[in-house]
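Q: okay, predicted coordinates and the sequence, questions at the end:
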Amino acid sequence: MPRGTPGPGPAPTYRGTPSIVVAGGGSAGHIEPALAVADAIRRLAPGATVTALGTEKGLDTQLIPARGYPLELIPPVPLPRKPTADLLKLPGNVRGAVKRVREVLMSVNADVVVGFGGFVSLPAYLGARGRTPIVVHEANARAGLANKVGARFAKAVAVAVPGTGLAHEQVVGMPLRRSITGLDRAALRGQARQHFGLPPGGPVLLVFGGSQGARTLNQAVAAALPGLVDAGVAVLHAHGRTGEPAPPMPGYRPLPYIERMDLAYAAADVVLGRCGMTTVAELTAVGLPAVYVPLPHGNGEQALNARPIVDNGGGVLVPDEELTGDRALSELMPLLTDPGRALKMGRRARAAGHGDADERMARIVLDVIG
């Protein structure tokens, strides 16, 4: 299959009732793209049935049934990153999970298995190998172990950003739910600001660093807040369930967690945040300029996630160890005080994104079946 981005085309139509199994359990970063693709498949092939694989651990039992998809549980197969006692248990755990996957594939008469990485995908790929076609989606700039295995015998390999190292990759972007890709920020701006108790006028900075927050971001916001408030900037700050908010100030709205991210995006003019792939994809889909601060841990994939957006002029990248209150002000104030500049950067961010990744991915899946 040629490398590159599949172009738009007419939606495939199917007279039958294809059966698709998606494997994206564990974290929201795996579940959300899987469900976004499942939604797109239902739109393009109304007769299709979609079954999700997951485990009792993680968010599977909370998120998947709530979206209306049947969930089939398999034994969890944690993938040790270092040599530990768990590594010795891996072969037995994999065998049990693979057996259960094959039972599910037979019971739903699966036509294809679509994996999104993580510990649910590995047994899904092994259970489907040689029996059911496989499609792989890799969300990060550097592929994980499960997708490295699955890509070896997959019919199609789709990626969010180029250069993952997987053979025959097709760049489709990160599949997102339609409440984000179809968001009309301008139309919702007043409602969104009222929802969060923000001023109806003036610039708004949105700060978030994941469900647990980010200490570096929280400390930088606390240090920069007086300067932001003095300049008439309101701040919507998701400090995390375990993080500390800044001291109270006028125009500062701290929250442990933001449930309505669509409204948060509609209320905001500029973002300060991490650069996990879902965050980067959502910000480009809604056209928000951002100062990205990648996690200092791991293999550096967060910086790689944001690099195409930054190179296109849609954002700024600041290393975690360099983010102070003064640095935050120096990067943010030119955007927050110049609406034209922020709008231009937001347009460049949108141009670098893939707002139709869910349907691109769905078409690949349906084409494999067809």
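A: On my side now, so go ahead.
Q: only C-alpha atoms for contact and neighbour calcs from this point on.
A: OK.
Q: so where do the strands sit in the stretch 151-300 of the chain?
A: 156-159, 169-171, 204-208, 234-238, 252-255, 270-273, 290-292 (DSSP state E, counting those that start in this stretch).
Q: got the residue ranges for the helices in this structure?
A: Counting by DSSP state H, the segments of the chain that form helices are 28-44, 60-66, 85-107, 121-128, 145-151, 178-181, 185-196, 215-230, 261-267, 277-286, 301-311, 325-336, 339-351, 357-369.
Q: including distance to Leu317 and mean neighbour count, could those helices go into TSV?
A: Shown next, in TSV, are the helices of the chain (distance: least, Cα to Cα, whole Å; neighbours: other Cα atoms under 10 Å):
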stretch	distance to Leu317	mean neighbour count
helix 28-44	21	22
helix 60-66	32	16
helix 85-107	37	16
helix 121-128	31	26
helix 145-151	27	22
helix 178-181	23	16
helix 185-196	24	16
helix 215-230	13	19
helix 261-267	19	22
helix 277-286	12	24
helix 301-311	7	22
helix 325-336	10	18
helix 339-351	13	19
helix 357-369	24	22
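Q: adding distance to Val77, write those out as TSV.
A: Listed next are the helices of the chain as TSV, based on distance: least, Cα to Cα, whole Å:
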stretch	distance to Val77
helix 28-44	15
helix 60-66	14
helix 85-107	6
helix 121-128	8
helix 145-151	11
helix 178-181	31
helix 185-196	40
helix 215-230	31
helix 261-267	31
helix 277-286	23
helix 301-311	23
helix 325-336	41
helix 339-351	37
helix 357-369	25
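Q: out of those, flag the one nearest Pro248.
A: Comparison of the helices of the chain against Pro248 by Cα to Cα identifies helix 215-230 as nearest, at 9.7 Å.
Q: what residues are up against Gly24?
A: Residues in contact with Gly24 (Cα atoms under 8 Å, 6 or more residues apart in numbering) are 30-31, 33-34, 52-54, 115-118, 120-121.
Q: how near is it to Gly92?
A: Separation of Gly24 from Gly92 (Cα to Cα, to the nearest Å): 22 Å.
Q: try it against this one:
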Amino acid sequence: MVTGSDSTLSVVVAGGGTAGHVEPALAVADAVSELAPGTRVTVLGTERGLETTLVPERGYPLELIPPVPLPRKPSADLARLPGRLRQSVRRARAILDACQADVVVGFGGYVALPAYLAARPGLVGGRTRTPVIVHEANASAGLANKVGARGADRVLAAVPGSGLPRAEVVGIPLRRAITDLDRSALRAQARASFGLDPDAPTVLVFGGSQGAHSLNTAVTEAARDLSAAGIGVLHAHGPKNSVSVDRAEGGPDYVAVPYITRMDLAYAAADAVICRAGAMTVAEVSAVGLPALYVPLPHGNGEQELNALPVVEAGGGMLLRDAELSAQAVLDRLVPLLRDDSRLAAMSAAAGDAGHRDSAGRIARIVVDTARGGAGTDPHAARDGEDSVRGQGR
């Protein structure tokens, strides 16, 4: 268990489970450490999440709490929920006390909810309130952040319209490898590293482990025509998938790989992207200024389409519904774009302007100010309304 002293700021970050929760949390942790050296940053997580690998790799202490997934249907698990939640909140409160936490920063999910509740006095024996900052990455807020936003000191959101009261639009915090990326300077090295044609217009294709199938089918069926049009392809098809590619003779390379570990190099190698529209994907692609053909996953409540809309409406991307996805649809949208340098440049600029490269730094300043007991601890410091900082993209 971590212990601390009164002279050092102590920040507890609750962002476990998926990469969409862990990566923004770590980006903020890095930015806080850079802004206020010596700050003690502790990450809350569970033994089931990606944080068990990602957090130690970044050098931060990880404190584990019991996971409390929320059942969506009546079941025995639902009946056991109150007891499990109480246990997790009690453990989170013990960590906050041991760390002498000055602020809790939550990024949603089943790790954040116990942290939000633990920060409130009286629920599990805590005598003092710990300030809370909530960040919502998705276009539609989840239950944990809806609970956390009630009485939070600051409420932050990636895009307008999240459904959280008093939300300030700040984008999604991203790691330095993305925010500092100079695509032009790295292009030759990036293309060489993947074995791509150094001069051909190149499209990057990736769909994530769960959403790659229809993208894989459409793009591989378009491979011969893309190659004949002089367009190279870097295609991450997913580790559980395989693809067969028919390329035009003499055309640029079509490079298919199961997974890309250096997304910064992949972005640098590309002139455009075809991808899903998860919150982190949209944030990274727009931050590096890449025009994109977004194909939202057709599942859920339409959240992915909402994630992409601000960039599309700004002119930095195109939207294609999964039901309309086909080889011909890919060709109709990408070939004209990649053959038009002026349009490509305009879309790239629009994507970059819609992105939030400075999100992690902005959030870090709010975190440090709140931890120090500054104006950031006033829950009404921002103007009422979600769009109080809309338009301050980069």
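A: Cool, got the structure. Keep in mind it's a predicted model, so treat the numbers as computed, not measured.
Q: can you calculate the TM-score here?
A: The TM-score (TM-score structural alignment, normalised by the length of the first structure) is 0.94; 356 aligned residues with a Cα RMSD of 1.2 Å.
Q: any chance of the strands of the stretch 151-300 of the first structure in TSV, with mean neighbour count and distance to Ala362 of the first structure too?
A: Compiled in TSV, the strands of the stretch 151-300 of the first structure are given as follows (neighbours: other Cα atoms under 10 Å; distance: least, Cα to Cα, whole Å):
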stretch	mean neighbour count	distance to Ala362 of the first structure
strand 156-159	27	11
strand 169-171	24	13
strand 204-208	24	30
strand 234-238	26	33
strand 252-255	20	35
strand 270-273	24	29
strand 290-292	27	29
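Q: just put those in JSON lines and tack on distance to Gln62 of the first structure.
A: Formatted as JSON lines, the strands of the stretch 151-300 of the first structure follow (distance: least, Cα to Cα, whole Å):
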{"stretch": "strand 156-159", "distance to Gln62 of the first structure": "26"}
{"stretch": "strand 169-171", "distance to Gln62 of the first structure": "30"}
{"stretch": "strand 204-208", "distance to Gln62 of the first structure": "23"}
{"stretch": "strand 234-238", "distance to Gln62 of the first structure": "22"}
{"stretch": "strand 252-255", "distance to Gln62 of the first structure": "22"}
{"stretch": "strand 270-273", "distance to Gln62 of the first structure": "26"}
{"stretch": "strand 290-292", "distance to Gln62 of the first structure": "29"}
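Q: and those strands: which comes nearest Ala349 of the first structure?
A: Nearest to Ala349 of the first structure among those is strand 290-292; the distance by Cα to Cα comes to 8.7 Å.
Q: same for the closest one, what does it pack against?
A: strand 270-273, strand 315-317 (3 or more Cα pairs under 8 Å, 6 or more residues apart in numbering; DSSP states H and E).
Q: at 10 Å what do you get?
A: Applying 3 or more Cα pairs under 10 Å, 6 or more residues apart in numbering; DSSP states H and E, we find strand 290-292 of the first structure packed against strand 204-208, strand 270-273, helix 277-286, helix 301-311, strand 315-317, helix 325-336, helix 339-351.
Q: distance from the longest one to the second structure after superposition?
A: Its matched residues in the second structure lie on average 0.9 Å from helix 339-351 of the first structure after superposition (mean Cα distance after the TM-score superposition for the first structure).
Q: against the second structure, where does that helix fall?
A: Alignment of helix 339-351 of the first structure against the second structure: residues 341-353, by TM-score structural alignment.
Q: which residue lines up with Gly109 of the second structure in the first structure?
A: That one, Gly109 of the second structure, aligns with Gly118 by TM-score structural alignment.
Q: quick check: that match touching Gly25?
A: Yes. Judged on Cα atoms under 10 Å, Gly118 of the first structure makes contact with Gly25 at a distance of 7.2 Å.
Q: show me which of these two is the more surrounded one.
A: Per other Cα atoms under 10 Å, whichever of Gly118 of the first structure and Gly25 has more neighbours is Gly25, with 33 against 24.
Q: can you pull the contacts of Val295 of the second structure?
A: Residues counted as contacts of Val295 of the second structure (Cα atoms under 10 Å, 6 or more residues apart in numbering) are 207, 211, 214-215, 274-278, 304-305, 308, 318-325.
Q: do that again at 7 Å, thanks
A: Cys275, Arg276, Ala277, Leu319, Leu320, Arg321, Asp322 (Cα atoms under 7 Å, 6 or more residues apart in numbering).
Q: list the members of those that persist in the first structure.
A: For those, the aligned pairs still in contact in the first structure (both residues aligned by TM-score structural alignment, their matches' Cα atoms under 7 Å) are Cys275, Arg276, Ala277, Leu319, Leu320, Arg321, Asp322.
Q: ok, those residues vs Phe194 of the second structure, which is closest?
A: Of those, the one sitting nearest to Phe194 of the second structure (Cα to Cα) turns out to be Cys275, at 18.6 Å.
Q: so what corresponds to that closest one in the first structure?
A: In the first structure, Cys275 of the second structure lands on Gly273 (TM-score structural alignment).
Q: coming back round to it: columns distance to Val293 of the first structure on top of the contacts of Gly24 of the first structure, output as JSON lines?
A: Formatted as JSON lines, the contacts of Gly24 of the first structure follow (distance: Cα to Cα, whole Å):
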{"residue": "His30", "distance to Val293 of the first structure": "21"}
{"residue": "Ile31", "distance to Val293 of the first structure": "24"}
{"residue": "Pro33", "distance to Val293 of the first structure": "23"}
{"residue": "Ala34", "distance to Val293 of the first structure": "26"}
{"residue": "Ala52", "distance to Val293 of the first structure": "33"}
{"residue": "Leu53", "distance to Val293 of the first structure": "33"}
{"residue": "Gly54", "distance to Val293 of the first structure": "31"}
{"residue": "Gly115", "distance to Val293 of the first structure": "28"}
{"residue": "Phe116", "distance to Val293 of the first structure": "25"}
{"residue": "Gly117", "distance to Val293 of the first structure": "24"}
{"residue": "Gly118", "distance to Val293 of the first structure": "24"}
{"residue": "Val120", "distance to Val293 of the first structure": "29"}
{"residue": "Ser121", "distance to Val293 of the first structure": "29"}
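Q: can you pull the contacts of the residue mapped onto Val316 of the first structure from the second structure?
A: Using TM-score structural alignment, the partner of Val316 of the first structure in the second structure is Met318. With contacts defined as Cα under 7 Å, 6+ apart, Met318 of the second structure is in contact with Ala292, Leu293, Tyr294, Val312.
Q: look up how far Leu337 of the second structure lies from Met318 of the second structure.
A: 11 Å.
Q: which one in the first structure is aligned with Leu174 of the second structure?
A: Aligned partner of Leu174 of the second structure by TM-score structural alignment: Leu176.
Q: how close does the spatially most distant residue from the centre of the first structure get to Pro250 of the first structure?
A: Outermost residue of the first structure with respect to the C-alpha centroid, by Cα atoms, centre = their mean, is Asp230; its distance is 34.2 Å. Distance, Asp230 of the first structure to Pro250 of the first structure, by Cα to Cα: 10 Å.
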